[in-house]
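Colleague: Quick one, fold the following:
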Amino acid sequence: MKQGLGTQLRHLIELLDGAVQQSYADAGLDYRPRYTPVMRALAGGQPHSVSQIAESAGISQPAATQTVALMLKEGWLVAQPGPTDARQKLLRLSAQGERLLPQLQACWRATSAAANSLDADLPYPLSETLAHAIAALEQRSFSQRIRDAKE
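Modeller: As a prediction, this is how the structure comes out:
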């Protein structure tokens, strides 16, 4: 029986994230792949709000909020009050995050090279296929496609 799209995508994510997680462990890092968009957004040294991180990283605000909360708890980030509104929290890398950034960047380069290798092995590069799928779903959502299929 052919697997559904959701099942295939979850399996693909498991295969990719598992390998990336293992590469961090092999480098001696206690680090989760989901932290990478936030780390990259803050790697320039400038503090960001959660909404700025979400926009810069291309992730939803709820996803950014959850990830930031985990990263604060694990010591990767520190929060400080905003300069004009103390209720707004600005986030930056902690000393731990700054110290481990070079190791992380080396892992990211290896992951990027591995992704390029995977693209080269496929009849159609996965990165391009995913970009096309995202663009198509931004034009007409999967929810709309489901509704249309019911008619």
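Colleague: going forward, measure contacts and count neighbours with C-alpha atoms only.
Modeller: Will do.
Colleague: helix or strand for Arg109, which one?
Modeller: helix 95-121 (DSSP states H and E).
Colleague: Just want the most central residue of this protein.
Modeller: Pro37 (4.2 Å; C-alpha atoms, centre = their mean).
Colleague: right, and it touches Ser60 too?
Modeller: No. Applying C-alpha atoms under 8 Å, one finds Pro37 not in contact with Ser60, separated by 11.2 Å.
Colleague: and stretch 30-49, how far out from the chain's middle?
Modeller: Mean-position distance between stretch 30-49 and its chain equals 9 Å (C-alpha atoms, centre = their mean, to the nearest Å).
Colleague: how far does stretch 120-130 stretch from start to finish?
Modeller: One end of stretch 120-130 to the other measures 15 Å (C-alpha to C-alpha, to the nearest Å).
Colleague: cool, and stretch 83-95?
Modeller: Terminal-residue distance, stretch 83-95 (C-alpha to C-alpha): 21 Å.
Colleague: Could you give me the buried positions within the helix holding Arg109?
Modeller: Gly97, Glu98, Leu101, Leu104, Cys107, Trp108, Thr111, Ala115, Asp119 (16 or more other C-alpha atoms under 10 Å).
Colleague: Next: stretch 77-97.
Modeller: Those would be Leu77, Val78, Ala79, Lys89, Leu90, Leu91, Arg92, Leu93, Ser94, Gly97, for stretch 77-97 by 16+ other C-alpha under 10 Å.
Colleague: Of those, which belong to strands?
Modeller: Those of the buried residues of stretch 77-97 mapping onto strands are Leu77, Val78, Ala79, Lys89, Leu90, Leu91, Arg92, Leu93, per DSSP state E.
Colleague: Need the max-distance pair from those residues.
Modeller: Lys89 and Leu93 (13.2 Å; C-alpha to C-alpha).
Colleague: To compare against the first, here's the next sequence to fold:
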Amino acid sequence: MKPGLGTQLRHLIDLLDGAVGAAYEEAGLDYRPRYTPVMRALTQGEARTIGQIAESAGITQPAATQTIALMLKAGLIVSEPGALDGRQKMISLSAQGRALLPQLQQCWQATAAAARSLDEDLPYPLSDALANAIAALRQQSFGERIRAARSKQK
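Modeller: This next block holds a predicted model:
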């Protein structure tokens, strides 16, 4: 029996994240792959809110909040109260995070090259298939598709 879509996606993420995580270890970095979207969002230099980071990184706000909490503990970022609203957290790279950027950028370049290599080995680029799937789900969510399938079963 063929595994379901969710099972296949989780397995793919495990394969990709495991290899990327190992590459960071091999480079002597104590760094998790999940930090990358947040780090990239903060490389413009200015402090950002969690919502701005989530939007820029293309991740959900809860995912950004969880990742930021881990990155604060790791010392990669700092959080300060917003100037206009003290309840708002402004997130920026710490000195440790900025110092890590040159090594991270080398790792990111190698990862991008590996992704291009994977795309070349497939009958159609995985990156294109994922972009198309995301666009289709923005048009009609997976939840809507499930509800539509259930209504057809009745």
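Colleague: Need the TM-score from the superposition.
Modeller: Overlay of the two chains. TM-score (TM-score structural alignment, normalised by the length of the first structure): 0.97; 151 aligned residues with a C-alpha RMSD of 0.8 Å.
Colleague: ok, back up a step: state the span of the second structure onto which the helix holding Arg109 of the first structure is aligned.
Modeller: Taken onto the second structure by TM-score structural alignment, helix 95-121 of the first structure occupies residues 95-121 there.
Colleague: mean shift between the matching stretch and the first structure?
Modeller: Compared with the first structure after fitting, stretch 95-121 of the second structure deviates on average by 0.5 Å (mean C-alpha distance after the TM-score superposition for the first structure).
Colleague: ok, now how distant is Ile50 of the second structure from Leu84 of the second structure?
Modeller: For Ile50 of the second structure relative to Leu84 of the second structure (C-alpha to C-alpha), the value is 15 Å.
Colleague: Which residue in the second structure aligns with Leu12 of the first structure?
Modeller: Match for Leu12 of the first structure (TM-score structural alignment): Leu12.
Colleague: Helix or strand: which one has that match?
Modeller: Using DSSP H and E, Leu12 of the second structure falls in helix 5-26.
Colleague: Report all helices and strands that that helix contacts.
Modeller: helix 95-121 (3 or more C-alpha pairs under 8 Å, 6 or more residues apart in numbering; DSSP states H and E).
Colleague: Give me the helices and strands touching the helix or strand just after the helix it packs on, please.
Modeller: Reading on from helix 95-121 of the second structure to the C-terminus, the next helix or strand found by DSSP H and E is helix 126-139. On a contact count with 3+ C-alpha pairs under 8 Å, 6+ apart, helix 126-139 of the second structure meets helix 95-121.
Colleague: now the closest residue to Ser127 of the first structure other than its chain neighbours: how far from Lys89 of the first structure?
Modeller: Excluding the flanking residues, the one nearest Ser127 of the first structure by C-alpha to C-alpha, 6 or more residues apart in numbering is Asp119, at 6.9 Å. Remark: distance between Asp119 of the first structure and Lys89 of the first structure (C-alpha to C-alpha) = 39 Å.
Colleague: same check, this time on Pro123 of the first structure
Modeller: Applying C-alpha to C-alpha, the value for Pro123 of the first structure to Lys89 of the first structure is 46 Å.
Colleague: same question, Ala114 of the first structure
Modeller: For Ala114 of the first structure, the distance to Lys89 of the first structure - C-alpha to C-alpha - is 36 Å.
Colleague: Buried residues, stretch 14-32 of the second structure. List them.
Modeller: Val20, Gly21, Ala22, Ala23, Tyr24, Tyr31, Arg32.
Colleague: Pipe those residues into TSV and attach distance to Arg147 of the second structure per row.
Modeller: Formatted as TSV, the buried residues of stretch 14-32 of the second structure follow (distance: C-alpha to C-alpha, whole Å):
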residue	distance to Arg147 of the second structure
Val20	36
Gly21	37
Ala22	40
Ala23	41
Tyr24	41
Tyr31	40
Arg32	36
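Colleague: so which of the residues you listed comes closest to Leu70 of the second structure?
Modeller: Arg32 (9.7 Å).
Colleague: Which residue in the first structure occupies the aligned position of that closest one?
Modeller: By TM-score structural alignment, Arg32 of the second structure lines up with Arg32.
Colleague: So its match sits against Gln21, correct?
Modeller: Yes. Counting by C-alpha under 8 Å, Gln21 is a contact partner of Arg32 of the first structure at 6.4 Å.
Colleague: gap between the match of Leu12 of the first structure and Ala113 of the second structure?
Modeller: The value you get for Leu12 of the second structure to Ala113 of the second structure, if C-alpha to C-alpha is used, is 18 Å.
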